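**Student:** Following is a predicted model, sequence given first.
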Amino acid sequence: MKQPLRKDLEPVAASFIVKELIEPHFDPNWHFHPHYQLFLVVEGTGTRFIGDSIKPFGPGDLVFLGPNLPHLWRSDQAYFAKSDKLTNPPDESPSASPPLVARGIVVYFSENFLGEAFFAKQEMMALRHLLELARQGLEWTGTIRDQAEASLKKMAGQPVGFGRILSLLNLLNDLSNTSSFRLLTSPGYTNTMKAADTDEPGSTTTERPERAYRRMQLVHDYVLSHFTDDLSLDTVADLAGMTAPAFCRYFKAHANKTFSCFVSEVRIGHACKLLMNGSLSITQISFDSGFRTLSNFNRQFKEITGQTPSKYVKTYRHL
């Protein structure tokens, strides 16, 4: 199946788009688009990839993305297993658990959705700064996240009209006047997929980014399905159609990190979700996340999160 490179939204008469998503799982394809995107997870768990950022997501996760920032909300494997059962349902029984559902609210708007110079006005300085920060990706925590969640749910039920525009501007204004946010991507991160891919001589400029995205999509899918195993670099490189050294250079150029770092972040992201669940020991979580020694798990966990696993649990419980 062809993996999308750039997602273009369907044209609408309204100045911006608000959608309620109710799906078996979120879109599993690594993509970007020229619109700003504000996304709230209402229901569902998984791992989100934004630029070079990898983090677990769950209900209440609120993220704001600028134009052309690659992203992917990958639902946990259980959501795909449930959707397969919906496609080929087994014999129903009264004790069968209801299917898992991924729900979210997303807002899309272009930079000039209210006119070419609207955000250039003096009164829009705070909003303009917010839009600039969104190019690195933003997430919010604390009470502002709860306020934004309520605003988005209200907006999703509003008809197209002036009131809905005011609701969006009020929400953006609230988000621009708080310090309870985190930048997601590394300083200086850029979407290298938009540029020509020089690793593929003989292909045209328009083909190169598409092939790059297909390769990265294959790698993402493979790692997310096998991160609990002993991943072989040769196997992944062969999947991408490269030698291991060429693949390592290619991956770092496109992901802004080494492949081993990417795998570690996926594993630690999974461990964070298991820690938040609180039903397993740290030793079991270490093994279930693909680490073969507890010492290596503890070291990499602290390198990536800045905390030990036990400190992470305490911090999470106090949020």
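**Tutor:** Arrived safely. Residues are numbered from 1 along each chain as shown.

**Student:** Only C-alpha atoms from now on, for both contacts and neighbour counts.
**Tutor:** Noted.

**Student:** give the contact list for P70.
**Tutor:** 30-33, 49-51, 191 (Cα atoms under 8 Å, 6 or more residues apart in numbering).

**Student:** Mind giving me the ChimeraX command for buried ones among those?
**Tutor:** Buried residues within those, by 16 or more other Cα atoms under 10 Å, are selected in ChimeraX with:
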select :30,31,32,33,49,50,51
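
**Student:** So which of the contacts of P70 are in strands?
**Tutor:** Here DSSP state E is the test, and the contacts of P70 give 49-50 as lying in strands.

**Student:** quick one, helices of the stretch 51-200 of the chain?
**Tutor:** With DSSP state H, counting those that start in this stretch, the ranges of helices along the stretch 51-200 of the chain come out as 77-87, 125-133, 143-156, 162-176.

**Student:** nearest to P59, of the ones you listed?
**Tutor:** Of all the helices of the stretch 51-200 of the chain, helix 143-156 sits nearest to P59, with 10.2 Å by Cα to Cα.

**Student:** buried ones in the closest one?
**Tutor:** Result for helix 143-156 [16+ other Cα under 10 Å]: buried residues 144-145, 148-149, 152, 155-156.

**Student:** Next up, a structure to set beside the first:
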Amino acid sequence: MLIREWIGNSQGHAWRLNHHVAEHIAFNFHFHPEYELTLTLGAGGQRHIGHDIESITECDLALVAPNQPHSWQAPARSDGAALELQVVLFRLDWLVALTEHGMPELRHLCQWLAQIRQGVVFSPAFTQLLAPRLARLHELTGVKRLIAVLDILSELEKDRAARFIDAQVVQLDPDRRLMKAMAHLQVNYLRAVSLAELAEVAACSVTTLKRLFAQQMKSSFSQEVLRLRIAHACHLLLTTDRGIDWVAMQSGYACLSHFYQQFSARIGQTPSAFRRQAKIRTNATGKPNANRPS
């Protein structure tokens, strides 16, 4: 049962703060288009980000990339103490806009975020340093809260011992054209978005954008679309009982056989097998619960 919840509105900006105090954390695999920075205090359970599953300690800090299925799960403590979560959700396009309109100091942070595939688990030492500032966020209001959030986000890339899920981030000089392209793609990947459209948003040629994907993300436009769409499909497979053909259509695939081919190549099993195994795992760790904090 959720004891109480504080939600801080961004007043027009694409970020928000959720502060939760709970007896336990119920398993609820879900996703959303925002990045999610979650600090967990006093919990002993598991953190699920995509296919990555790891035990969490008394003080845990992780960043989830947009559209990546994820959940935390922890039972009630034997001593009856409450568990606490501080959750910051934010969008890359918001930070890119700030960068372009008077805050160039955020440019390197935007570049760092754009390269993250699934998520980042921060080292225990770094988490202990940042935790007191994160834990107090809900006590702040207005501009003070906004400044604190930006200050905390700017610190994230400094953790050289952080573990990057799925791919190691390569530190490069930031390129605002790639940042704009990635921000646009993360919002529009389910429709027939094209490389030419992204190039127009980024104000560069298609050839230049291809080069930026290859050099700075070690990837390509098509690979990034695939990554985002398959993550969306995984979420639908886990949270609905709808047929595979419906999941494919809702994930941007008009051709069912193409969906099967790409899903199996990336996940290593068919959509049906993925759903079956996920249900077995869910039953072993706890039933999904709508009260689980986002």
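**Tutor:** Arrived safely. Quantities reported herein were computed from a predicted structural model and do not represent experimental measurements.

**Student:** can you name the two of the contacts of P70 of the first structure that are farthest apart?
**Tutor:** Checking these with Cα to Cα, the most distant pair is H33 and F49, at 14.8 Å.

**Student:** that older thread, and the helices of the stretch 51-200 of the first structure: which comes nearest K273 of the first structure?
**Tutor:** Using Cα to Cα, the helices of the stretch 51-200 of the first structure put helix 77-87 closest to K273 of the first structure, at 13.1 Å.

**Student:** what does the closest one rub up against?
**Tutor:** By Cα under 8 Å, 6+ apart, helix 77-87 of the first structure touches 24-25, 99-102.

**Student:** when you check the residues you listed against the strands, which ones overlap?
**Tutor:** Among these, the members falling in strands are A102 (criterion: DSSP E).

**Student:** Could you tell me which of the contacts of helix 77-87 of the first structure count as buried?
**Tutor:** Applying 16+ other Cα under 10 Å to the contacts of helix 77-87 of the first structure flags 24-25, 100-102 as buried.

**Student:** of all the residues you listed, which two lie farthest apart?
**Tutor:** Maximum distance among these (Cα to Cα): 8.2 Å, for H25 and L100.

**Student:** overlap in contacts of the two?
**Tutor:** Each of 44, 79 lies in contact with both H25 of the first structure and L100 under the rule Cα under 8 Å, 6+ apart.

**Student:** now the helices for the stretch 151-294 of the second structure?
**Tutor:** Along the stretch 151-294 of the second structure, counting by DSSP H, counting those that start in this stretch, helices occupy 176-188, 195-202, 206-216, 221-239, 244-250, 256-267, 271-285.

**Student:** what would these look like in CSV with distance to E54 of the second structure?
**Tutor:** What follows is those, written out as CSV (distance: least, Cα to Cα, whole Å):
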stretch, distance to E54 of the second structure
helix 176-188, 26
helix 195-202, 35
helix 206-216, 28
helix 221-239, 19
helix 244-250, 28
helix 256-267, 19
helix 271-285, 13
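
**Student:** Trace D151 of the second structure over to the first structure, please.
**Tutor:** Under the alignment (TM-score structural alignment), D151 of the second structure maps onto N170 of the first structure.

**Student:** neighbours of that match, just the number please.
**Tutor:** Residue neighbour count, defined by other Cα atoms under 10 Å, stands at 14 for N170 of the first structure.

**Student:** how near is it to L62 of the first structure?
**Tutor:** Separation of N170 of the first structure from L62 of the first structure (Cα to Cα, to the nearest Å) stands at 16 Å.

**Student:** With I304 of the first structure instead?
**Tutor:** According to Cα to Cα, I304 of the first structure stands 21 Å off from L62 of the first structure.

**Student:** How about P11 of the first structure?
**Tutor:** 25 Å.

**Student:** do D199 of the first structure as well
**Tutor:** Shown here: D199 of the first structure relative to L62 of the first structure, a distance of 36 Å by Cα to Cα.

**Student:** which of the two has more neighbours?
**Tutor:** Between D199 of the first structure and L62, L62 has the larger neighbour count (other Cα under 10 Å), namely 24 against 14.

**Student:** ok, that one - contacts?
**Tutor:** Applying Cα under 8 Å, 6+ apart to L62 of the first structure gives the contacts 38-41, 139-140, 145, 149.

**Student:** May I ask which of the residues you listed has the most neighbours?
**Tutor:** Counting neighbours by other Cα under 10 Å, the top entry in the contacts of L62 of the first structure is L40, with 25 neighbours.

**Student:** pretty sure it belongs to a strand, no?
**Tutor:** Yes. Counting by DSSP: H, G, I helix; E, B strand; the rest coil, L40 of the first structure falls inside a strand.

**Student:** In space, what's closest to it - neighbours in sequence excluded?
**Tutor:** Nearest in space to L40 of the first structure, with sequence neighbours left out and distances taken as Cα to Cα, 6 or more residues apart in numbering, is L62 at 4.6 Å.
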